[in-house]
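*Asks:* here is a sequence together with a model predicted from it:
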Amino acid sequence: MYGLQASKQLSQNFLLNLHVTDKIVRVCGDISNKTVIEIGPGPGCLTRSILQANPKRLIVVEKDERFMPALQNLQQSVDDGKMHIVQGDILKVDQFKLVDHFLEKDEKVLKNSDELANVVFIGNLPFGIATPLLINWLKDCANGTGAFAFGKKIPMVLMFQKEVGLRMSAKNSTKEFGRLSVSSQSVCDVEHMFVVNAKSFVPAPKVDASVMRLIPKTTPLIDNSLVQFEDLEQFCRIIFNGKRKQLNTNLSSYFSPKQCAYIAAGAVEGGSKNMDSVNAVLSQRSQDLTVEEITSMARRFVRLRESDPAIKDLLKRA
């Protein structure tokens, strides 16, 4: 398209199948009153499908300057003010300023509101940046920062490698369940929408892709007053260091038996008073624990870490 070749360095694979791009946009629902932010539009195939759905406005963020002429042609084909082009790396763009600049005052939902925000993220994400970008968004969502300062419930319809999508939505006791599952599901309701065959891309990648929909939870499983998103990430690195190992094995690399029991008691009704249940939790494989159990234990993990400088110092390598 436009005589351009995909850049391997930028993990580019063009999605040129309009049937697929239209289907992705339909996952977003009615966007006629929404500001849609598309990440990595490339030559603009998904962009066309978004414009056909008539959003209130469309902001595209593209790093590769080679695509500017194609995107400018699309911009000129719609009403003034409908489409805006931001050339930059989404991992470096100040997303608070981005949203603040384009949204009118009456479109800005308070970050603690339970309403869906007037913003939608959508994108065929370059595989090389997809997971780091997702983690940044989950962190911002949990903290009410970045774009999520204007409404914590910003829907995200994003494409990932199929394997990554399956990990995001995985249930416990499956081989895909792990850190990314907990990080995603503690903050958002995650839904695997459909698979996109690798042949739909140019050039075709070696793996299929998954379209995922993430809707931030009204009440996240982590409470910023007790557990920050970064705390949960650290705890998950510890317990999923060997996800098929018993929880006790992973915890004991950093904690005494008594401390391990204290953390595990977070997943038990009645806490430390029910030692049989605590021992049962410790004997489980980490991948068999539920997201709710893990986030509950993370609270005790944080209390223990903050109460003991020696543990805090030890955990710097976790």
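*Replies:* Everything's here; your move.
*Asks:* CA atoms for contacts and neighbours, from now on please.
*Replies:* Noted.
*Asks:* gap between the closest residue to residue 242 other than its chain neighbours and residue 302?
*Replies:* Using Cα to Cα, 6 or more residues apart in numbering and skipping residues adjacent in sequence, the residue nearest residue 242 is residue 250, 6.8 Å away. Distance, residue 250 to residue 302, using Cα to Cα, to the nearest Å: 16 Å.
*Asks:* and here's the other structure:
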Amino acid sequence: MAASGKLGTFRLPPLPTIREIIKLFGLRAMKQLSQNFLLDLRLTDKIVRKAGSLADAYVYEVGPGPGGITRSILNADIAELLVVEKDTRFIPGLQQMLSDAAPGKLRIVHGDVLTYKIEKAFPDRVRRQWEDDPPNVHIIGNLPFSVSTPLIIKWLENVSLKDGPFVYGRTKMTLTFQKEVAERLVATTGSKQRSRLSIMAQHLCNVKHLFTIPGKAFVPKPEVDVGVVHFTPLIEPKIKQPFKLVEKVVQNVFQFRRKYCHRGLGMLFPEAQRLESTGRLLQLADIDPTLRPTHLSLMHFQSLCAVYRKMCDEDPQLFAYNFREELKQKKRKGSEKNDTESYEF
């Protein structure tokens, strides 16, 4: 180590480059796992910088891979970095980084981010009340495309329940997505990209598309560009209903995104009562049935969910209804009828 200054301050040796890590451990991205490495330190530094001040922060990095963003986080004067990596091939390289990083800064867990329990990973002293400013806890990750959507839906549900990574308060997230997914997450009312993700994310979080990384910056080069998106949970959700209820209404509306909104909303109700119940829902929610799904605002969805909640309270079996199951049963009965007829003489 080289000393500097009169007091003999020591500098740690530079971390090995990500290319050196990849070469040393013979790593390569696996297409079937939708893995893409980001090797440009300027871009990984930019992701970390855009996440906000990380001074003395506790950071949870998901899917670190060979450690591109990991390295930039470690250079950000953090308190501790916890990385969770499912692919065992990357663990030795991360451990190499651990040996070269400041002692006590990096903690490596071999696990799956979809199931990993982070509730007790960080000290209780970092917790904040939900109404307070966000805690000094951050989630950062360059997510494999295959898990990015189910993971953000899982975390949005955690936001609504104030559990998982959000037991610490309104934990901020800075994550990568396919550019198309990033555009859906921030799409405004009337936009072509407006989707289920738009509503589910924006009613719970302040969502910002920070910048776009060209696909050529990744190894191997994906067929799409990548968007970096920042989430800050809201103190009060825009739709004040249980997550699963909101999700069901939104999913049904957007499954027929090119049709009028009444088409998808009708699928919330059994066929025998569909026409009457859909009309009642739209009337009580004061929604024009000829609006397209992309033109429904958060306030529209708030009204729809509130009325649907009352209808479910009146009919306890309604929320469990799934039109796809009804369709399967009809097909099954039709098949059984055909089988019976084929044996008649």
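*Replies:* Right, received. Where do you want to start? Computed from a prediction, not measured in an experiment: that's the story for all the values here.
*Asks:* how close are the two chains, by TM-score?
*Replies:* Once superposed, chain against chain, the TM-score is 0.88 (TM-score structural alignment, normalised by the length of structure 1); 298 aligned residues with a Cα RMSD of 1.8 Å.
*Asks:* ok so, going back, double-check that the residue nearest to residue 242 of structure 1 belongs to a helix.
*Replies:* Yes: using DSSP: H, G, I helix; E, B strand; the rest coil, the assignment for residue 250 of structure 1 is a helix.
*Asks:* related to what we said a few turns ago, residue 250 and residue 302 of structure 1: which is more packed in?
*Replies:* residue 250 (22 against 19; other Cα atoms under 10 Å).
*Asks:* from residue 250 of structure 2, how far off is the equivalent of the more buried one over in structure 2?
*Replies:* In structure 2, residue 250 of structure 1 lines up with residue 264, judged by TM-score structural alignment. Applying Cα to Cα, the value for residue 264 of structure 2 to residue 250 of structure 2 is 9 Å.
*Asks:* helices or strands up against the longest helix anywhere in structure 2?
*Replies:* Counting by DSSP state H, the longest helix found in structure 2 is helix 323-342. Using 3 or more Cα pairs under 8 Å, 6 or more residues apart in numbering; DSSP states H and E as the contact test, no helix or strand touches helix 323-342 of structure 2.
*Asks:* what comes up buried for it?
*Replies:* Applying a neighbour-count criterion of 16 or more other Cα atoms under 10 Å, one finds residue 323 buried in helix 323-342 of structure 2.
*Asks:* can you pull out the helices in structure 1?
*Replies:* Applying DSSP H to structure 1 gives helices spanning 18-27, 45-52, 68-76, 95-102, 127-143, 162-169, 179-187, 229-239, 247-251, 257-264, 275-282, 291-307, 309-314.
*Asks:* these two touch, right, residue 230 of structure 2 and residue 182?
*Replies:* No: applying Cα atoms under 8 Å as the test, residue 230 of structure 2 and residue 182 come out as separate, 9.9 Å apart.
*Asks:* corresponding residues in structure 2 for stretch 43-62 of structure 1?
*Replies:* Using TM-score structural alignment, stretch 43-62 of structure 1 corresponds to residues 66-85 of structure 2.
*Asks:* spatially central residue for structure 1, please.
*Replies:* residue 134 (3.4 Å; Cα atoms, centre = their mean).
*Asks:* what is the equivalent residue in structure 2 for residue 230 of structure 1?
*Replies:* Correspondence of residue 230 of structure 1 to structure 2, assessed by TM-score structural alignment: residue 244.
*Asks:* count of neighbours near that match?
*Replies:* For residue 244 of structure 2, the neighbour count with other Cα under 10 Å is 12.
*Asks:* quick one: residue 72 of structure 2 and residue 170 of structure 2, what's the gap?
*Replies:* Counting by Cα to Cα, the gap from residue 72 of structure 2 to residue 170 of structure 2 is 23 Å.
*Asks:* swap in residue 56 of structure 2?
*Replies:* From residue 56 of structure 2 across to residue 170 of structure 2, the span is 17 Å (Cα to Cα).
*Asks:* neighbour count: the two, which is higher?
*Replies:* Under the criterion of other Cα under 10 Å, the comparison of residue 56 of structure 2 against residue 170 puts residue 170 first, with 28 against 13.
*Asks:* can you name the residues that contact the nearest residue to the more buried one once chain neighbours are set aside?
*Replies:* Nearest residue to residue 170 of structure 2, sequence neighbours excluded (Cα to Cα, 6+ apart): residue 134, at 4.8 Å. Going by Cα atoms under 8 Å, 6 or more residues apart in numbering, residue 134 of structure 2 touches 128, 169, 170, 171, 172.
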